[in-house]
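# attaching a predicted model along with its sequence, questions to come.
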Amino acid sequence: MPIFVSNIFYMQKIKQIYYNDSGTSFYWRKENEILIDKVQLIFRETGFYFTKQELQLFKSCIEESYSLNSCCDDCELKNQCHKFLLTTPCSQIDLAVTMQELNAVKDLVEGTLFKINLDDYLYGVGMN
């Protein structure tokens, strides 16, 4: 887990959604209210502030990166090579990632979306 998230000050300012070894996602809190309109996603040293729709778009970008780089399946350097270009919903920002990092950001985004959708169901439609 990223170091800054374990800090008590930050824990009072955020509501964590999901994390893995490469990053975390959370909602910001403002005056004890959780701001759920956007998600702060931290991957490596980069922070993104996305709406749920932008997270879905980022998931599509990740899937596209997998399909574009499927020609590397037999390469021995695939997991250490930084040749994988991952586009983001921010048109000015692309990330150079290894296959391991691509897997990690995929897990981070999918885990975040899963948790958001689960909470939406449990505390929305699923409540009786």
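Looks like it came in fine.

# going forward, measure contacts between C-alpha atoms and count neighbours the same way
OK.

# can you tell me the centre-most residue of the chain?
Geometric centre of the chain, nearest residue: residue 109, 3.5 Å, by CA atoms, centre = their mean.

# so which helix or strand takes in that residue?
helix 99-120 (DSSP states H and E).

# then residue 47?
strand 46-50.

# put this next to the first one:
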Amino acid sequence: MADIKQIYFNDFGTSFYWIKDNKVVADKIQLIFRETGFYFSREELYDFKDCIQESYSLNKDCADCQLKRYCQQFLLKTPCSQIDLAMTMEELNKVEDLVEGTLFKINLEDYLYGIGLN
């Protein structure tokens, strides 16, 4: 397996940068969850975050449903226009954590090793 630099993980998935020729390829982020892998730019990862928020908004009518945590009726669009994912609310919550945790860590590293460097 190729070398990676892990960014973030939870019990549902992981995100990382690939390492090629001993250099971190930081222009794309590999996001893997539920047997699915996406190779997103930072902008696409922000788009995916917006897609997650849109899915929550579209499915707010299910708030009182007893089965909302297990029903796979939540459609999650992705930045790839040809790909939508069916998810439970629990999975949607975990994907949201994975994406937000990834973005937080990327932005934190940018700050610490960029503008925040004295």
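Good, I have the coordinates. Computed from a predicted model, the values in this text were never measured in an experiment.

# one step back: buried ones in the helix holding residue 109 of the first structure?
Going by neighbour count (16 or more other CA atoms under 10 Å), the buried part of helix 99-120 of the first structure is 99, 101-102, 104-113, 116.

# returning to that earlier point: mind checking how far the residue nearest to the centre of the first structure is from residue 121 of the first structure?
18 Å (CA to CA, to the nearest Å).

# now the longest strand seen in the first structure against strand 46-50, angle please.
Longest strand in the first structure, counting residues (DSSP state E): strand 33-43. Interaxial angle of strand 33-43 of the first structure relative to strand 46-50 (axes from the mean of the first three to the mean of the last three CA atoms, to 10 degrees): 140 degrees.

# quick one, strand 33-43 of the first structure and helix 99-120 angle?
160 degrees.

# residues in the second structure matched by the helix holding residue 109 of the first structure, start to end?
Counting by TM-score structural alignment, helix 99-120 of the first structure lines up with residues 89-110 of the second structure.

# from the chain's centre, how far out does the matching stretch sit?
6 Å (CA atoms, centre = their mean, to the nearest Å).

# repeat for stretch 69-76 of the second structure
17 Å.

# specify, as a residue range, where the strand holding residue 47 of the first structure falls in the second structure.
Residue span in the second structure matched to strand 46-50 of the first structure, by TM-score structural alignment: 36-40.

# and the matching stretch against the first structure, how far off on average?
Taking mean CA distance after the TM-score superposition for the first structure, the mean distance separating stretch 36-40 of the second structure from the aligned residues in the first structure is 0.2 Å.

# list the contacts of that stretch.
For stretch 36-40 of the second structure, contacts defined as CA atoms under 8 Å, 6 or more residues apart in numbering pick out 28, 29, 30, 31, 32.

# how about a cut-off of 10 Å?
For stretch 36-40 of the second structure, the external contacting residues (CA atoms under 10 Å, 6 or more residues apart in numbering) are 13-17, 27-32, 44-48, 78-80, 85.
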